[in-house]
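*Asks:* Following is a predicted model, sequence given first.
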Amino acid sequence: MTRFAELCGLHGPAREQAAQRTARLIEAAGLELVRIVWCDVHGVTRGKTLVASAVRRALDEGIGMVSTLMLKDTSDRTAYKVFERGGTASLPGFGFANNLVLLPDPESFHQLPWTAATGWLRAQPWFQDGTPVELDTRRVLQRALARLDKAGLSMRCGLEVEFHIYRITDNTAQVDPEQAAWPGLPPQVQMVHPGYNLLAESAFDMAEEPLRIVQRTAQALGLPLLSLEIELGPSQVEAVFDVTDAMTAADNMVLFRNGVRQALRHAGYHATFMCRPPFPNIISSGWHLHQSLVEADGGRNAFQRETPRAGSTPADAAHTLSDLGSHYLAGLLEHARAMAVFCTPTVNGFGRFRPNALAPQSVLWGRDNRGAMLRVIGQCGDAGTRIENRIGEPSANAYLYMASQIHAGLDGIERRLQPPPATDSPYGQADAQLPTSLGEALEALRSDAVMCDAFGRPFIDYFATLKTSEQQRHDAAEDKADFHRREYFSRF
């Protein structure tokens, strides 16, 4: 009998060895449960928990997953009318809450450090006939990386992730059945440091207990954590990760974000990766994505330039970036408005784009300029030369964020686009502004033919349907603050 992994074209000697190795690790560690986890379009991990003895079979045959999990907006409402005739006509393979199959990757095994005798495996969804579900966001990044590979390039990424940690003071409202709602309330919290004292050692000392949990969780999961820092805002912190290949970086972001929230919750803390928590005087959180391209032949940084281009000035991209890097930069600028919704995908996140707030407002680049949307870092001869995108929010889906960079940058390379001079006034006048709302960002995406074709029109329509549901519910909410509290603070 054909195994499901064979039907998908995945089974082979290497995968069989990996599956056997994972089974041995589970047995040797005395694990009782293993979570089979998938990352949804909103960056949230979902899945099923198997008893340890059921895992080996799941590695070959997968486990069933209701298809409506892929059709949820941020409130967990199904955005398609799955039980009406034609309700999923635009989504071949979906309908009537049918089953998909989650197939775990045996190479992704981790033992969870915050809960007893529990393992973790990353999975991706497949249709029951063994064909891939192309709407899966990890598959979207896989396609983008395959396109990059055809150009003889790969992507390297480093992560700077800001978020907020609060101590839970009262969880009554969240678990009181008399107050249950859709979405539910978050817990009552207090800050772990008062803020407005950037990188203060005394503030780190105040927040050391939860930050130690972050540190130990990240390291136990094998994540390349470099530093933990006190950010400017009240109760705001930052985690910085070393550079890896793009897919590893995206997988690490998913694992870090969801793992840290759970580990801190076990210890009585509430961590949130929403951009702007629902309190007065907060500072928005960003997710700064450092990126460069690497030549497949030899691994050289393709953005690196040895000497400035003749006749260039420091305001010119080609003074520091290679010609390929300059074209890539120009592509990011060309499609900045369209890719914004993949970098900042929530209603909440667009409140971050304010002047003089270390967050961008305009479609500009700058040389080591933290007010610009794109910050070019490095000097001639510097193997660490890179571009930092500063428009991301920390709740963004990592796979879509990175895929948007690849598609935009490759268009710049293929059309040999040239960037304008670097800005020295990031909050001054500019030809193009970043979108100021989720609705505007979705419209910018729909109107960009290059990005729609790169992601595929079916995916764009699917993504826009889910996000439009979110925008419409926000517009209809009488109490906007309560919407943000329930929709994002409670869940992200």
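*Replies:* All right, it came through fine. The structure displayed is predicted, hence computed values, not measured ones. Numbers count the residues shown, from 1 in each chain.

*Asks:* contacts, neighbours, all on C-alpha from now
*Replies:* Will do.

*Asks:* So residue 271 sits against residue 163, correct?
*Replies:* Yes - contact criterion CA atoms under 8 Å: residue 271 and residue 163 qualify, at 7.3 Å.

*Asks:* what's the neighbour count on the closest residue to residue 152 other than its chain neighbours?
*Replies:* Using CA to CA, 6 or more residues apart in numbering and skipping residues adjacent in sequence, the residue nearest residue 152 is residue 296, 5.2 Å away. As a burial measure, residue 296 scores 17 neighbours (other CA atoms under 10 Å).

*Asks:* So for stretch 346-361, what gets flagged as buried?
*Replies:* 346, 347, 348, 349, 350, 352, 353, 358, 359, 360, 361 (16 or more other CA atoms under 10 Å).

*Asks:* export the residues you listed to TSV and tack on distance to residue 287 and secondary structure?
*Replies:* Output for these, formatted as TSV (distance: CA to CA, whole Å; DSSP: H, G, I helix; E, B strand; the rest coil):
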residue	distance to residue 287	secondary structure
346	14	coil
347	16	coil
348	14	helix
349	11	helix
350	13	helix
352	11	helix
353	13	coil
358	12	coil
359	10	coil
360	12	coil
361	15	coil
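
*Asks:* So residue 199: helix, strand or coil?
*Replies:* coil (DSSP: H, G, I helix; E, B strand; the rest coil).

*Asks:* residues in contact with the spatially closest residue to it that is not a sequence neighbour?
*Replies:* Take residue 199 and drop its neighbours on the chain: the residue closest to it by CA to CA, 6+ apart is residue 230, 4.8 Å away. By CA atoms under 8 Å, 6 or more residues apart in numbering, the contact list for residue 230 reads 198, 199, 200, 203, 204, 236, 237, 238.

*Asks:* want to compare, so here's the second one:
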Amino acid sequence: MTECDFYVFWFTDLTGRWQQHRFSSDAVDDAKFEHGFYASSMMTGWRQFGESDLLFKPCRNTEFKDAAEDSRARSFISEVWDEQGVGPYGRDPRGILAKTMAAAAADGWQFQVGPEIEGYLFDEVRWGLRANDCFYSISEPEGVENARESSNPENRGFVLTHPFHHLAPTTDYGLKIRSQMVEMMIRSGMRPLHCLHEAGPSQFEIGIMHDDPLKAGDSVQLFKRLARACGAKAGKIATFMPMPLAFGPGSGMHINLSMWEGTKNAFYADGSVSKLCMNAIAGIMKHARSLAAFLAPTSNSYLRLSHLYRNDLEVTYGFGNRSAHIRIPQVVDPAEARIEIRFGDPSANIYLAIAAVMLAALDGVENDLSPQADELKGPVAYGPRDIRLSKPNSLPRTLEDAILALDTDKEFLQRYGAFSAETIEMHQQILIRRANAQSLYPNPRDFLEVLDC
């Protein structure tokens, strides 16, 4: 084997967090790859203490260069199998996506996915959560509050009161770090698409070239690791929290999706999108409320959605319209015909999110569904909303709403046996714990509203 100091084997738990097993090079031989190895299964949503270990099987064809690794290491991704080694473990997110892809391919369908991930670069994040003390404090170099801070070596006196997209280098404090992220991605064998300053102060977006869903999911996991490592080396905190700043732009994770029959993009027809593409959109719109439990799986996700969309309005689609939940980008090349699902965010487990979206699209195609709403034209008017007027097919307003929506609309996820009933239940239990914990603590704004009541 190639000389190295460590072998690192990566896997993803049910919450979407990337974790690793690390072995000294002397402890790894061909048998580790051929037969796998048993290790603890005490991951969130998997097993409890005292239950059997699971079998981890590293895949040779997943080897990648980890540009965030300081030591000489060879990095691979592991499949997760049950303790008997009979087959893939039903709660392994990457395995769920692989099973969905294989079954769809047997029906003649291949998918391409291009993720776009947004995040923030902060100087400092402090927070506290106790029974009698609850606060958070964020410092970021491009905010108006830093215009008078002489202690910040990066402060050049610019106050960014205009849109933050596509800033010039003189006002773009994060350009150097974003460029380093892209360099690390390329060194790791990834294919970055674009790198830009997003709408918020110190916010960034990185797009990844379209690939098969499994490789796209792997790329998102690796990119998150590289971005955090790159930020840490610069003394910054890279976060993919959906809504870290009140009233600021949230961080999304847009999923660009297309369906193919062999070498033909089935979403393209006669200079526009095909009927099959509209079927897929209709399937995603039909299941959008339950999809939110996978694409927006945290309480913080719904702060972003409330800011980004009129949550009382029905789920929308639109040609080139970034106000729509599902956008149909204008394209020149037929190979680029696709849809962009915009209501997800980076707190999602990328493998579960992609698998769920694929299954919703397939449901729309199989049942020849058509979008029930008209195409969204023009921007959506923001402002105070009357929650009593919410449409039945609007996005959930809270994580609790998403959990309940999934409880009544989950049959489409069990197509091909991709999501077992047990996996869906465990995913709901994780979300229920998050939702319950959120409601136990007062929000700092509560004191503004009712301290003097």
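*Replies:* Looks like it came in fine. Computed from a predicted model, the values in this text were never measured in an experiment.

*Asks:* Quick one: distance of the lengthiest strand in structure 1 to the chain centre.
*Replies:* If you go by DSSP state E, structure 1 has its longest strand at strand 153-170. Relative to its parent chain, strand 153-170 of structure 1 has a centroid offset of 9 Å by CA atoms, centre = their mean, to the nearest Å.

*Asks:* Repeat that for stretch 347-362 of structure 2.
*Replies:* For stretch 347-362 of structure 2 - counting by CA atoms, centre = their mean - the centre lies 10 Å from the chain centre.

*Asks:* list the buried ones in it?
*Replies:* For stretch 347-362 of structure 2, a neighbour-count test (16+ other CA under 10 Å) marks 347-362 as buried.

*Asks:* where's residue 450 of structure 1 relative to residue 373 of structure 1, distance?
*Replies:* Distance, residue 450 of structure 1 to residue 373 of structure 1, by CA to CA, to the nearest Å: 21 Å.

*Asks:* Show me which of these two is the more surrounded one.
*Replies:* More crowded of residue 450 of structure 1 and residue 373, by other CA under 10 Å: residue 373, with 27 against 16.

*Asks:* hang on, isn't that one packed against residue 367?
*Replies:* No - the pair residue 373 of structure 1 and residue 367 does not pass the contact test of CA under 8 Å, sitting 10.8 Å apart.

*Asks:* which residues in structure 2 form helices?
*Replies:* 30-35, 93-106, 175-187, 213-233, 275-286, 288-295, 299-308, 350-366, 399-408, 421-438, 444-450 (DSSP state H).

*Asks:* what sits against the counterpart of residue 128 of structure 1 in structure 2?
*Replies:* Under the alignment (TM-score structural alignment), residue 128 of structure 1 maps onto residue 83 of structure 2. By CA under 8 Å, 6+ apart, the residues touching residue 83 of structure 2 are 38, 52, 53, 54, 55.

*Asks:* give me that answer again for 10 Å
*Replies:* 38, 39, 41, 51, 52, 53, 54, 55, 56, 89 (CA atoms under 10 Å, 6 or more residues apart in numbering).

*Asks:* cool, residue 34 of structure 1 as well?
*Replies:* With CA under 10 Å, 6+ apart, residue 34 of structure 1 has these contacts: 26, 48-55, 109-112, 117-121.

*Asks:* which of those residues show up in structure 2 as well?
*Replies:* Among the contacts of residue 34 of structure 1, the contacts conserved in structure 2 (both residues aligned by TM-score structural alignment, their matches' CA atoms under 10 Å) are 48-55, 117-121.

*Asks:* Let's have these in TSV, adding distance to residue 285 of structure 1.
*Replies:* Output for these, formatted as TSV (distance: CA to CA, whole Å):
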residue	distance to residue 285 of structure 1
48	31
49	32
50	35
51	38
52	38
53	42
54	40
55	38
117	34
118	31
119	31
120	28
121	29
